[in-house]
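Attaching a predicted model along with its sequence, questions to come.
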Amino acid sequence: MADVPAGRLVDLRARVAEAGFARACAAAGLDLDPEGTPDLVVEHEALFPRLAVSGWLGLAESFMAGEWRSERLVDVLEALISTGYRPQLGGRPLPPRPYGGGELPTELVRLSSGDGLSAFGGVFASGVPTTVRTAVPNHGRGPATHFVDLTTFSAPAAVDREDLGDAQTRAVTMLLDAARVTAGTHLLEYATSGGAVAIQAAHRRATVDTLTADPAQARAVGEQLLLAGVEPSVHVSVIDTPVPGPREWRGSYDAIVSVEKLEMLSEGNRVRYIRALDRLLTIGGYATMQSVTATDALSPVARQALGVLRAYVWPGLDYPTAEDVHRLADRESGLRVIAQTHVGSHHEQSLAMQRSLFEGHTREAAAAGFDIAYRRLWIYQFALREALFRLGMLDTVQFTLTHRNRQGRR
């Protein structure tokens, strides 16, 4: 990011990119006039060679470098994506790369979390659920369709930043309820979500194993468990692979919970992941997972815009559709999705609050060692994901799975 593209050909392409950027902003209704109240301000012309060479990734890197700024960042990104802005002719989305098991730094999560533990989206109390039993296609053997309890939450109303912690706690409560976690339940959490799931489950008097491939995350979660007074009920284990195979982890669990992990895995690791759930879940048990999913509206331009998240935050990021999750379970395991709950509007609100919290803690972030480029990256990624939720291109779904038959696939 420190090296601005240069050269004679780049200079020519940069002039074309500058003109294209001006046209896109005009088409999107964005004001660039510095004499008025501009929607965005270009501080340095280095933006344009970055656009010419790297497209949407260049736009994000230029923001990280401080070469342009906006007080309405979400609105700007939403407008550019909705109008189909393609800064790099012939550009392709940055492909996902293998996920190695690393997690977000716990200090970074704390500065943008309502409960101090969670990086995931919440569910606010003002949302009203509506459930319909719906027939969905069966992608495996057997009948052509099966039934799913499909629940949709209405958009939250009259919420503010102080509600975020409660919303994130409610999201965990819903997952534990769907997995039937009560006193005596043997629960597996993969991967650890910073302690939120394990602490709530321990308060229900469940016995919890939580797995991570990140030793630093394991230490941080151990500290949170100690502070919460639940350390005796929770065992934190470090594994050597992003997805535990039979050699890395064995056991039989009444319930399994996973929060926003599937979308971080490559296609091959998703197969290993669902097979691990199948293998580790006891017959009659329930697995629940919260995942951010792509909708049919997710455009090629939006996929290009997501390249910055793969380049700097989550290398394996690739949002599946809800149907992809059904297909994965039906074809690669003995599990079946029996319920799914859609809370995308709540995740959108969560992201807005997480961004606001982080912007209010930029000094603390600097003191924790996150430099100004990284702080801008963190603000940008919140804004980008919020814009995609606004556009209806992303959704958040809680899936409940159980074995299709008493034998399962062991």
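Looks like it came in fine. Numbering: from 1, shown residues only.

use CA for all of it now, contacts and neighbours both
Noted.

Quick one: the strands in the stretch 101-250 of the chain, in order.
Assigned by DSSP state E, counting those that start in this stretch, the stretch 101-250 of the chain shows strands spanning 129-137, 145-153, 186-190, 207-212, 234-238.

Can you lay out these as JSON lines showing mean neighbour count?
Listed next are these as JSON lines, based on neighbours: other CA atoms under 10 Å:
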{"stretch": "strand 129-137", "mean neighbour count": "13"}
{"stretch": "strand 145-153", "mean neighbour count": "17"}
{"stretch": "strand 186-190", "mean neighbour count": "25"}
{"stretch": "strand 207-212", "mean neighbour count": "24"}
{"stretch": "strand 234-238", "mean neighbour count": "18"}
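
next, the one to line up against it:
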Amino acid sequence: METTQSPDIVRPYLNRTHTSRSMAQWLFDRMLRRFRRGSLQVEYPDGRILRYGDGLSRAAVMRIFDQAFFPKVVAGGAVAFGDAYVEGYWDSSDLSSVLRVFALNQGDVGLAKRGLSMVHRFANRMHHMRRRNSLSGSRDNIEAHYDLSNDFYSLFLDRSMTYSSGYFDGESGLCLEAAQLQKIERLLDLAGVGPGDWVLEIGSGWGALAIAAARRGAQVKTITLSKEQRDYAMRAVAQAGLSDLVEVALEDYREQDGHYDAVISCEMIEAVGKEYLPSYFETIQRCLRPGGRAVLQAITIPDERYAAYCRSCDWIQKRIFPGGHLPSPSAIKRFVRDTDDLELQASHSFGRDYAETLRRWARRFDEHASEIDALGFDERFRRMWSYYLSYCEAGFDSDMIDVRHVRLEKRH
């Protein structure tokens, strides 16, 4: 027998839903009214258009399509804000500009930036902690991101297949491939790599740095936990005629020994995890000969935000880089100081170059949307990656994160 609910029963539920969404929208509006930097225009589902911020620059435009956006984001904070974009609750024709305004005002939005729900925050933190970078966990975490397919990465990276910040050094007209090769040569120069040197690279990528080091006459061992990267790098090394100078190994950094003149690690420290940073620097110390140099390219988070960052789980950690952790400059100094023989000799930041790198990746990513679909990835995946690239671009542009070259030397 078919049954129906009485309107008198349904109406209070609908009223409560409407009231909770209206309250959430009010809270969201109150949060945005605290913005003091940049300009943001929000087009609400009911047709209203409101502006927030200082009004001194062209407004970034955000369009919200669904009233369900408000309780989701007010409860879940920044992680839910990213998820809401992926799920189509809101959109923008210039996503990075919207995220830049939010990044610039992060210190002004108080509790709302994390969300009001302690349950959400606790669940996100537990999710992150379950993806610790143990020997087995590291392999799983690396495979989750880097083994999506080499064909996928080739659609938006440059021809060198370099997946880290380029180094433009003020040359805005430089093409991305040239900026990447300039970065690689700078890392090798900082490490003093030359003919006959033995080099350990922690984090192979797709082999570009190992090939460049071998072309200088160095003997290189490069390690990765990604099978896709290992296979690609081995082919690239063979095609370059350098197989006698380069070993590509599917190994964890903690398993390394030997004595090298130089250790180079380009944007691998972010995959180590906070609790394993001591073992990372101990490995570098163990593998360097006395007088040897280590050079890192590291994404960092400002010292003043580091303690809060360590207690939380952000959208990138939850959706893109499982087990990821950005150290602060002071944390790097502390872990280096805690080793017996390593000495930090120089550090140079170039965060705006990463913002430019990400802009170019995002442009190429959008241009190749149909090819990405043809590889079997759906619209949700594309929106997630578009958000990731724009999120990071905004972070570097607003100094919420930075990238730096760090040079170390082993004293004895």
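The structure has been received and is ready for your questions. All values reported here derive from a predicted model rather than from experimental measurement.

TM-score of the superposition?
Overlay of the two chains. TM-score (TM-score structural alignment, normalised by the length of the first structure): 0.80; 363 aligned residues with a CA RMSD of 2.8 Å.

which stretch among the strands of the stretch 101-250 of the first structure comes nearest Asp395 of the first structure?
strand 145-153 (10.9 Å; CA to CA).

so what's the equivalent of Leu277 of the second structure over in the first structure closest to, chain neighbours aside?
Alignment note: Leu277 of the second structure maps to Arg270 in the first structure; criterion TM-score structural alignment. What sits nearest to Arg270 of the first structure in space, not counting adjacent residues and going by CA to CA, 6 or more residues apart in numbering, is Leu262, at 6.6 Å.

residues touching that neighbour, list them.
Applying CA atoms under 8 Å, 6 or more residues apart in numbering to Leu262 of the first structure gives the contacts Arg270, Tyr273, Ser291.

swap in Arg132 of the second structure?
By CA under 8 Å, 6+ apart, the contact set of Arg132 of the second structure is Ser138, Gly273, Gly323.

Shouldn't it be within a strand?
No. Applying DSSP: H, G, I helix; E, B strand; the rest coil, one finds Arg132 of the second structure to be coil, outside a strand.

separation between it and Phe122 of the second structure?
16 Å (CA to CA, to the nearest Å).

before we move on, what about Gly137 of the second structure?
21 Å.

Val181 of the first structure matches what in the second structure?
Aligned partner of Val181 of the first structure by TM-score structural alignment: Val193.

Help me confirm that that match comes into contact with Ala218.
Yes. Contact status for Val193 of the second structure versus Ala218: in contact at 7.0 Å, counting by CA atoms under 8 Å.

Next, show the common contact partners of those two.
By CA under 8 Å, 6+ apart, the residues touching both Val193 of the second structure and Ala218 are Val199.

residue boundaries of the helices in the stretch 201-350 of the second structure?
Secondary structure of the stretch 201-350 of the second structure (DSSP state H, counting those that start in this stretch): helices at 208-215, 227-239, 277-287, 303-310, 315-319, 329-338.

average gap between the fourth one and the first structure?
Overlaying the first structure shows helix 303-310 of the second structure at a mean distance of 7.2 Å from the equivalent residues (mean CA distance after the TM-score superposition for the first structure).

Show me what that helix is packed against.
helix 329-338 (3 or more CA pairs under 8 Å, 6 or more residues apart in numbering; DSSP states H and E).

try the shortest one
Under the contact criterion of 3+ CA pairs under 8 Å, 6+ apart, helix 315-319 of the second structure touches helix 69-86, helix 118-129.

post-alignment, that helix versus the first structure, mean distance?
Helix 315-319 of the second structure sits 1.1 Å off on average (mean CA distance after the TM-score superposition for the first structure).

The first structure: matching residues for that helix?
By TM-score structural alignment, helix 315-319 of the second structure lines up with residues 308-312 in the first structure.

now do the last one
On the first structure, the counterpart of helix 329-338 of the second structure by TM-score structural alignment is residues 322-331.

Could you check how many residues crowd around the match of Val181 of the first structure?
Residues near Val193 of the second structure, counting by other CA atoms under 10 Å, number 24.

quick one: it and Tyr309 of the second structure, what's the gap?
Val193 of the second structure is 35 Å from Tyr309 of the second structure, by CA to CA.

returning to what we had before: now, of the helices and strands packed on helix 315-319 of the second structure, which is deepest in the fold?
Sort these by mean neighbour count, taking mean count of other CA atoms under 10 Å, and helix 69-86 sits at the top with a mean of 22.

Can you check what angle separates that one from helix 118-129?
20 degrees (axes from the mean of the first three to the mean of the last three CA atoms, to 10 degrees).

Who are the packing partners of helix 69-86 of the second structure?
helix 7-32, strand 90-91, helix 118-129, helix 315-319, helix 379-397.

what's in contact with the shortest one?
Residues outside strand 90-91 of the second structure that contact it (CA under 8 Å, 6+ apart): Met62, Arg63, Ile64, Phe65, Asp66, Phe69, Ala84, Tyr85.

right, and Pro87 of the first structure touches Glu18 too?
No. Look at Pro87 of the first structure against Glu18 with CA under 8 Å: they stay out of range, at 9.1 Å.

These two: which is more packed in?
Pro87 (25 against 18).

so that one is in which element?
Per DSSP states H and E: Pro87 of the first structure is located in neither a helix nor a strand.

Val42 of the first structure versus that one, what's the distance?
Counting by CA to CA - Pro87 of the first structure and Val42 of the first structure are separated by 15 Å.

would you turn the helices and strands packed on helix 315-319 of the second structure into a markdown table with distance to Asp399 of the second structure?
What follows is those, written out as a markdown table (distance: least, CA to CA, whole Å):
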| stretch | distance to Asp399 of the second structure |
| --- | --- |
| helix 69-86 | 17 |
| helix 118-129 | 24 |
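
which non-adjacent residue is nearest the residue mapped onto Gly392 of the first structure from the second structure?
Gly392 of the first structure maps onto Asp399 of the second structure when the alignment is built from TM-score structural alignment. Distances taken as CA to CA, 6+ apart place Gly351 nearest to Asp399 of the second structure, at 7.4 Å, with adjacent residues excluded.

so what corresponds to that neighbour in the first structure?
Match for Gly351 of the second structure (TM-score structural alignment): Gly344.

And for Val86 of the second structure?
By TM-score structural alignment, Val86 of the second structure lines up with Met64.

again with Ala213 of the second structure
In the first structure, Ala213 of the second structure lands on Ala201 (TM-score structural alignment).

Please determine how far that match is located from Gly392 of the first structure.
Counting by CA to CA - Ala201 of the first structure and Gly392 of the first structure are separated by 32 Å.
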